[in-house]
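# Predicted model follows, preceded by the sequence.
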Amino acid sequence: MAETFRDQKAMNVKRGKTVTEIIDERIKWMKVPVKKPDGEMRPRLESWENTASHLNRLIRPRLGKKLAMEVTKHDIATLSNDIVAGKFGKPSVSNARHMRKAASGLFNWAAEAGRDYVTASPCVNLPKLDPEHPRTRVLSADEIRIFWHGLDRNDLPYDRRTRLALKFELVTMLRSRELLGAHRDELFDLDGEHPRFDVPLKRVKKRRVIQQPLSDLAVEIIKEALASDDQQFVFESPMYKGQPVHRKAMADALRGTKLEKNKDKTKTPGLCELLGLKPFTPHDLRRTAATLAGDLGFDDASIAKCLDHVASKKSEQIVPTVTGKVYNHSKRMKEKRAVLDGVAAELRRIVAGPVAKALAQEGATARRLIAYADRF
């Protein structure tokens, strides 16, 4: 009888937890280091920072004080509708989708045996969200030319390695997170016939090793970025020696950065604004390179391999050291190398093209920079 009373009391405590309490516990659980397939210890959920951001920004303010047991499907649906309607900032179907995913993970986790904070997840049979329209931004040849030459100027307010990283994304089709952590140990045969960059699975979206062939243009960028023999990261942070540039550095450089100082908000214009270009993101550089490859006649399957859009059980295996570094020059690598070499040659042709428009644009950029400097 006493044992039953204690069990009931413990269950009441569990069922009395608020959403804020289970969010805190969930984030702590996600951050715990565990051994991964490659043998490294990393957070249990490697994308925990993004999930934590969605929990903290989108769920905690509205539902935090509510008992987790009392959250209903209606609460989640209403919150979702409010996010879409712009009651949490800019209207966003994407944020509503992120919120639902984070909430579903939270409540499914809370309902697991041993926790029993809730009896079931309220994130079921919710109304379907409107479809999201994928981005289609692709830089034109003139925009590529202006952008490339603009990145070589020394009067822009962003460090050289961040600008080189932007070039590198356009040349290699790699994702920002995959390339920004590039380390000397991940580069092979830079002076040989088969230069390659091996991205470890911990930085890859699909959690598999990427072996990306490097064109001569990509090698040039790497060699410029590696300014000294003791520099370990290709795109080293200008502020923190021995560390790569921040994962948001490229996006911030394109769109500009806001700074709060003495209660005043100031903004450093982004490269897009300074160069007079329609706004775009680092990911749009991948799309631009893929479009160039398509225009050159390469098939979708080969381009997809360069973008790491092809998944198979075989590709998810960790590449053995000797095989990966010495013998792996498979047909897949040859196809990717042909595409990336073709893109590099096309970029060289575009960049070396007529400069009249670029020069006119440069004059407009100079005026923007003068206006920017005059504010200080």
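In hand now; what should we look at? Residues are numbered from 1 along each chain as shown.
# from here on, contacts and neighbour counts on C-alpha atoms
Fine.
# Glu46: how many residues sit nearby?
When neighbours are counted by other CA atoms under 10 Å, Glu46 registers 15.
# now Pro131: how far from Arg97?
In this view, Pro131 and Arg97 are 10 Å apart by CA to CA, to the nearest Å.
# Of those two, give the one with the bigger neighbour count.
When neighbours are counted by other CA under 10 Å, Pro131 and Arg97 differ, and Arg97 comes out ahead with 18 against 8.
# another structure for you, compare them:
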Amino acid sequence: MATTLTAAALSNLRVPPDKRQIEVFDANTKGLSVIASAGGARAFFLTFTDPQTGKRARRKLGNFPEMSLATARARAREGRGQVADGATPLPPPPPAGITVAELVESYIERGMRDLRSKDAVARRLRVNLAAPSIAGRVAAASLSRADIARALDLMVDRGALAEANSLFRNIRSLVRWARGRGEITDDLTFGLKPPARSQVRERALSAEEVAAFWSGIEAPLRGSMVRLLRFTLATGARIGEVCGLRFDEIDADGVWHIPADRSKNKRGFALPLPSIALEILGEQRAYLATHYGRKDRSTGAPLVFAFPAPGGIEAIDHGAPSKALKRLQTNNGNKIGLPFGIQPFTPHDLRRTMATHLAIAGKNDFDVGLVLNHISTTRSSITSSVYIRHDYLSEKRTIMTLWDARLRELAGLPPPADPAGSS
């Protein structure tokens, strides 16, 4: 059927319950049609007689509303002009041979080589988009917004709201990468919103909770995991940076040099370690020497927070601390608090806890940003980002010394031993 299309009519276009899709031709522009699917997707097409083959053919112009009706009409007229000149109009769609599952694997191999969270993203895409029961068998060129919406809805229905938002971001990156390579023609995520409302976390442990955490964490957890979580609170570092820590990143002056390739903002960062953190490192070194006495089997560089594995020791995965805490503080999916008497928290909340208690102790945003490696605070102007080349190492040492004293007070720990042995 043909009718004069309008934006309002396109928005209100409905597919009858007994049909999978309908096609409506535009009476205003010859050959232009819109195909509406039962899932809610709407796409513009140009139908024409191919001057090269003499057969009827169709070219997709774009999705509505990302492409406006006016633009679709202009593209359709352009295509018909090319037909009149004896040429096949508009770029043909990409081959339908590659499936979504194959596209995801190509993205994992080629598009995520330098991504720190590659393993987590790969797992999320494989399980929640590329599975055969979801969209894995769909031709990449035919992937629709409805397919993506369905994948997200399945996660939301399971109650995995944060994971659904992460999947949305991962699919958006996948689609944009694939579009740049010509694997798909449209940005299918344009205009889509994250499936769940993001909540800014505000959790920081109180003084009483810090004491309960420090003394109580040893009962339900053991060994490296206990020291890793305590080290995270003692340094305020990101959990991924802590999990990847190697002994050779710490110099003789007790400064932790986080390499750029392991830093979230891709900048190398030097953090003077407080005495509590150095004590934890000493305990962990002795623990590894006593129990394993081995090195990382892949590079030979000594790992800090590790567990035994066949043929050597391996670093604790950056997702393991969150999983360990989640197991302790849930029962059949319901939050029940931790066995040592405080409400649920995440490893990242330990970083927020240090920042909060430094602020309580009188440190300003710039000081806190220095030790958290927040360039949005410490490199927020042309002057600070381009002209000031000072490393602020002395200032950071002062801040971490203050935090060391405060954390010892909160956790009920004795003052650090005098390195000279004097009274």
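Noted; the coordinates are in hand. Owing to the predicted nature of the structure, the values given are computational and were not obtained by experimental measurement.
# hmm, back to that, what sits in contact with each of Pro131 and Arg97 of structure 1?
The contact sets of Pro131 of structure 1 and Arg97 do not overlap (CA atoms under 8 Å, 6 or more residues apart in numbering).
# Can you show me the helices along the stretch 51-200 of structure 1?
Secondary structure of the stretch 51-200 of structure 1 (DSSP state H, counting those that start in this stretch): helices located at 60-63, 73-85, 93-110, 141-151, 160-172, 176-180.
# Highest mean neighbour count across those helices, which stretch is it?
Greatest average neighbour count among those goes to helix 160-172 (a mean of 23), per mean count of other CA atoms under 10 Å.
# In structure 2, what range does it match?
Taken onto structure 2 by TM-score structural alignment, helix 160-172 of structure 1 occupies residues 223-235 there.
# The matching stretch vs structure 1, average offset?
Superposing on structure 1 places stretch 223-235 of structure 2 at an average distance of 0.9 Å from its equivalents, by mean CA distance after the TM-score superposition for structure 1.
# Give me the distance from that stretch to the chain's centre.
Put simply, stretch 223-235 of structure 2 sits 23 Å off its chain's centre (CA atoms, centre = their mean, to the nearest Å).
# Do me a favour and get the end-to-end distance for stretch 256-273 of structure 2?
7 Å.
# er, stretch 215-232 of structure 2 I mean
15 Å.
# which position in structure 1 aligns with Asp186 of structure 2?
So Asp186 of structure 2 corresponds to Ala120, using TM-score structural alignment.
# Can you get me a residue count around Thr266 of structure 1?
12.
# my read: it touches Gly256, true?
No - taking contacts as CA atoms under 8 Å, Thr266 of structure 1 lies outside contact range of Gly256: 10.5 Å.
# Spit out the residues that contact these two alike.
Common neighbours of Thr266 of structure 1 and Gly256, using CA under 8 Å, 6+ apart, do not exist here.
# count of neighbours near Leu214 of structure 1?
Neighbour count of Leu214 of structure 1, defined by other CA under 10 Å: 26.
# Give the equivalent position in structure 2 for it.
Under the alignment (TM-score structural alignment), Leu214 of structure 1 maps onto Leu273 of structure 2.
# got it, and Phe197 of structure 1?
Aligned partner of Phe197 of structure 1 by TM-score structural alignment: Trp256.
# mind checking how far the spatially closest residue to its match that is not a sequence neighbour is from Leu188 of structure 2?
In space, and not counting its chain neighbours, Trp256 of structure 2 is closest to Ile250: 4.4 Å by CA to CA, 6 or more residues apart in numbering. The gap separating Ile250 of structure 2 from Leu188 of structure 2 is 46 Å, by CA to CA.
# Then Ser142 of structure 2?
Distance of Ser142 of structure 2 to Leu188 of structure 2, computed by CA to CA: 11 Å.
# Looking at those two now, which is surrounded by more residues?
Each of Ser142 of structure 2 and Leu188 has its neighbours counted (other CA under 10 Å); Leu188 has more, 23 against 16.
# How about the more buried one, nearest residue that isn't a chain neighbour?
Arg145 is the one closest to Leu188 of structure 2 (CA to CA, 6+ apart), at 5.5 Å.
# now Ala270 of structure 2
His257 (4.5 Å).
# Perfect, I'm done here.
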